[in-house]
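A.B. asks: Got a predicted structure here, sequence first:
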Amino acid sequence: MAPRVLVSDELSETAVQIFRDRGVEVDFQPKLGKDKEKLAEIIGNYDGLAIRSATKATEKLIAAATNLKVIGRAGIGVDNVDIPAASKRGIIVMNTPFGNSITTAEHAIALMFAVARQIPQADVSTQAGKWEKSKFMGVEITGKTLGVIGAGNIGGIVCKKAIGLGMHVLAYDPFLSNDRAQEMGVTKVELDELLAKADFITLHVPMTDKTRGILSKENIAKTKPGVRIINCARGGLVDEAALAEAIKSGHVAGAGFDVFEVEPATESPLFGLPNVVCTPHLGASTTEAQENVALQVAEQMSDYLMKGAVSNAINMPSITAEEAPILKPFIRLADVLGSFAGQMTENPIKEIEILYDGVTSTMNTKALTSALLAGLIRPLVADVNMVSAPIMVKEKGIIVSEVKRDKTGVYDGYIKLTITTEKQTRSVAGTVFSDGKPRFIQIKGINMDADVGQNMIYISNTDVPGMIGFMGTTLGNAKVNIANFQLGRDKEGGDAIALLYVDGPVDQAVLNQLTANPAVKQAKSLVFNVD
């Protein structure tokens, strides 16, 4: 019996035909995504769901999708899909991460021009029969400094186009290396320097805990007087109320926004302000981009349903059916090691070395490396996957090397990750035991044997008496329950590490209490996907 796919949003007829040509039965109902009740009523009849942004794949809908195997999102954003709920049900979530990059970059440039020359306001005035030539005095783009927050795929295209316009480009991106910045022709800076020097600022980062409110009231106050701010990335990156106040005060000269904290945006503090240009999330809205992502999602879903091939998956590695049983626990291990390094590292990464020892050296190390890189980048780029991670790392100019060797120690096989930043080198190693669960076996050269839990605390300290009691008492007083506690040290009185597996998230206030002890060098809360 042929697999069945429901298309509940607008996709082109060409994309729908791809399903049919590849042997998939397709039900094209492009208006159904807006009817939540009807969609939930029939979703149980389908193996695949192809959507854009109108359909909301909520936990309730996924619970009703008893036969669903794959959700395909034509576009990069998966905010309208409950990924944890889909993962629990074993439903693969795919996106098309690079189909609309050029279109979004062009829209950012278009908004920059519109704000610089007050084009929308001048158009309204002129068509109303006025001739207010002196009212709409603009500024040139050429020779101005553009600050790009996020120099990845879309941000990189914006940098290239801005340089072509004769602009000086400053880029802030924790993953951008000096070599890659030089190759791009941009100047890599810290965020504060960008804020102080940029005439225009444009954002091209995803929404994560680290990027939410990156242009806060405090950071907007640090910007150069007369700056103009463009956001075609995600609503919530900029404090709209604070920006509105800065525009009213004259500190910010103008803004161009395609995305908002609440969408659809029927109201915003920015609406009605002079020299603010707003569009209804049009970044990906070109004929070319819409067609590209539609065709791509149809091809990806068809390949999975007919052949079992997985590509551009948010919540599943790209591996073959034959490799899956053996590779899956090591994929999880690689992701955990990368996630540990990604959460611990604050400085731009220059080099990544991955050592595959013993049995791991004979596996599909390309898949393992992709999983590790995805884990490494995920703290900053939430929707990264195994397919896009290597591309993103390459774009950043980060050198990645693999070393394979025969078994050298007590473990049948393990993976060791070493990352080099501009300030330090950090390493972490792990293996998989017979129960299929990942374990940390070495951190910063210190041997240990630690379970991996969803919520963990990493503590580095000087090896002095009383530390275990101090940690336990501090966490106990804060009502933090310890599930597992593992220690390691390099020598008596030397450097020591503690990894604590706890029952829930730990507040920064508790971490501050730990670091208040003179013997504690660092205390950090870590979160891992261990499902």
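C.D. replies: Happy to help now that I have it.
A.B. asks: can we go C-alpha only for contacts and neighbour counts from here?
C.D. replies: Will do.
A.B. asks: wait, doesn't residue 237 sit right on residue 214?
C.D. replies: Yes. Contact criterion Cα atoms under 8 Å: residue 237 and residue 214 qualify, at 5.5 Å.
A.B. asks: okay, these two: which has more neighbours?
C.D. replies: Using other Cα atoms under 10 Å as the criterion, residue 237 and residue 214 rank with residue 237 on top: 24 against 20.
A.B. asks: Contact partners for the nearest residue to residue 238 once chain neighbours are set aside?
C.D. replies: Once flanking residues are discounted, residue 238 sits nearest to residue 215: 4.7 Å by Cα to Cα, 6 or more residues apart in numbering. Shown in contact with residue 215 (Cα atoms under 8 Å, 6 or more residues apart in numbering): 237, 238, 239.
A.B. asks: this is the other structure I want to compare:
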Amino acid sequence: MSTVTINKTKTIKTLNNIASRGLEVLNEDNYTIDNDSNNPDAIVLRSYKMHDYEFNSNLKAIARAGAGVNNIPIEKCTELGITVFNTPGANANAVKEIVLTALMASSRNLFDGVEWIKSLEDKGEEIPSLVEAGKKQFLGKEIKGKTLGVIGLGNVGALVANDALHLDMNVIGFDPFISVNTAWNLSRNVQRAMTLEELITKSDYITVHVPLTDDTRGLFNEKTFKLMKPGAHIFNFSRGELVNDKDMAEALEGGKVGKYITDFPNENVLKMKNAVPIPHLGASTKESEENCAVMATRQVREFLETGNIKNSVNFPNASLPYTGKTRVTAFHHNIPNMVGQITSAISENNLNIADMINRSRGEYAYTMIDVDNETTTETLPELEKQINQIAGMVSVRIISQ
């Protein structure tokens, strides 16, 4: 896959309804939103499942207006040289708020209480006295002074941990892969658990904010539940598969787990005692959808116009200030002498290198090179052809004003 971009109108296709504020980012003469296009430069989507989607040869980028990318065939995109973006942190506040809502509501038995009140609909004037007599069955507990365990201290987990401290909770966190940026944003009063087992044994409430991987699938299981305090509440607003449903049902039935609040209901969850299924509302706020849409479209625009990459899940992040010079971008296998061969091709076309950057990510790497002398419409296709013929090259794009 290779292209030479010279003042070309870029076509964007959306596969879901994208917030208008996000589309406004692309509201310029050199962008066209065409949802019927069979040959877009980029696709913006939310939850549309792309695993059977036919990719056109012109497609350069896919942007998911959200954090999870399970609906996108990442490996296939990488092999085709298609950059996949997501929007980490854009919906973090929305998820944080619903976690804290669930935390307090479950502690005060609000879910069960409201459901019970609805059953009194036909009792007429008896309702007030029935309420006073029946409310004792919903006696709750305060979260102040209790311990909240936060598994995963990324964008959402860090916000939950910090705000829980302001609610006068003790907060303990576990994340062996915490980033430097997150660490800076995390309150020093969040206690660090050295192991997952330590967090589980100390917590009255546990909230999980980790991606679904082979290592985290079934993270909550029979072994995990045995370590917990009796009656602990578990909040899962990350992925349903983090919990072993069979083991959770047994833990709830036996009282080892007091409440299970999940944003990922299925048939098993609906049958569980003391489970509160929420219809995947974690990021469902107007503000969250707008934030994700704006972030996604900005990343696409930056990439199409300059080649710079931020928040890609399959390409390395790379940024080089764009001054309007002709820019060569190359996505290739991370093997020796790739950069040397690219620069040799540039030299053979009598072009001088003004600036460059090379970043790797596992088996692949991304190279951007600016040339500082004028090019012609004849030079660029020949240069692109030469670079594309280098063994190990996946995709080449030349950006020129």
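C.D. replies: On my side now, so go ahead. Only a predicted model underlies this, so the values are computations on that prediction, with no experimental measurement involved.
A.B. asks: before we move on, back to that, including distance to residue 488 of structure 1 and secondary structure, could the contacts of residue 215 of structure 1 go into a markdown table?
C.D. replies: Output for these, formatted as a markdown table (distance: Cα to Cα, whole Å; DSSP: H, G, I helix; E, B strand; the rest coil):
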| residue | distance to residue 488 of structure 1 | secondary structure |
| --- | --- | --- |
| 237 | 40 | coil |
| 238 | 42 | strand |
| 239 | 43 | coil |
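A.B. asks: Out of those residues, which is nearest to residue 400 of structure 1?
C.D. replies: Of all the contacts of residue 215 of structure 1, residue 400 of structure 1 sits closest to residue 237, with 30.3 Å by Cα to Cα.
A.B. asks: Residue in structure 2 paired with the closest one?
C.D. replies: Following TM-score structural alignment, the counterpart assigned to residue 237 of structure 1 within structure 2 is residue 242.
A.B. asks: What's the residue nearest to residue 238 of structure 1 aligned with over in structure 2?
C.D. replies: Using TM-score structural alignment as the criterion, residue 215 of structure 1 maps onto residue 220 of structure 2.
A.B. asks: do the same with residue 169 of structure 1
C.D. replies: Using TM-score structural alignment, residue 169 of structure 1 lines up with residue 171 in structure 2.
A.B. asks: wait, doesn't its match sit right on residue 145?
C.D. replies: No. Counting by Cα under 8 Å, residue 171 of structure 2 stays clear of residue 145, with 9.6 Å between them.
A.B. asks: Those two: who's more crowded?
C.D. replies: residue 171 (27 against 12).
A.B. asks: Helix, strand or coil: sort out the residue nearest to residue 485 of structure 1 when sequence neighbours are not counted for me.
C.D. replies: Excluding the flanking residues, the one nearest residue 485 of structure 1 by Cα to Cα, 6+ apart is residue 500, at 4.6 Å. For residue 500 of structure 1, the assignment made with DSSP: H, G, I helix; E, B strand; the rest coil gives strand.
A.B. asks: Around residue 500 of structure 1, how many other residues sit close by?
C.D. replies: 26.
A.B. asks: Please tell me how far the residue nearest to residue 238 of structure 1 sits from residue 222 of structure 1.
C.D. replies: Applying Cα to Cα, to the nearest Å, the value for residue 215 of structure 1 to residue 222 of structure 1 is 10 Å.
A.B. asks: Which stretches in the stretch 101-250 of structure 2 count as helices?
C.D. replies: For the stretch 101-250 of structure 2, the helices defined by DSSP state H, counting those that start in this stretch occupy 110-118, 127-134, 155-166, 180-185, 196-202, 222-227, 245-253.
A.B. asks: Can you add distance to residue 271 of structure 2 and give these back as TSV?
C.D. replies: Formatted as TSV, the helices of the stretch 101-250 of structure 2 follow (distance: least, Cα to Cα, whole Å):
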stretch	distance to residue 271 of structure 2
helix 110-118	15
helix 127-134	25
helix 155-166	28
helix 180-185	37
helix 196-202	25
helix 222-227	18
helix 245-253	8
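A.B. asks: and those, which is most packed in?
C.D. replies: Per-stretch averages of neighbours, counted by mean count of other Cα atoms under 10 Å, single out helix 155-166 among these, with a mean of 21.
A.B. asks: What is the end-to-end distance of stretch 258-272 of structure 2?
C.D. replies: Stretch 258-272 of structure 2 has an end-to-end distance of 12 Å (Cα to Cα).
A.B. asks: Pull out the buried residues from it.
C.D. replies: The neighbour-count check on stretch 258-272 of structure 2 (16 or more other Cα atoms under 10 Å) flags 258, 259, 260, 261, 262, 263, 264, 265, 269, 272 as buried.
A.B. asks: So the first one: helix, strand or coil?
C.D. replies: Spelled out, that is residue 258 of structure 2. What three-state DSSP gives for residue 258 of structure 2 is strand.
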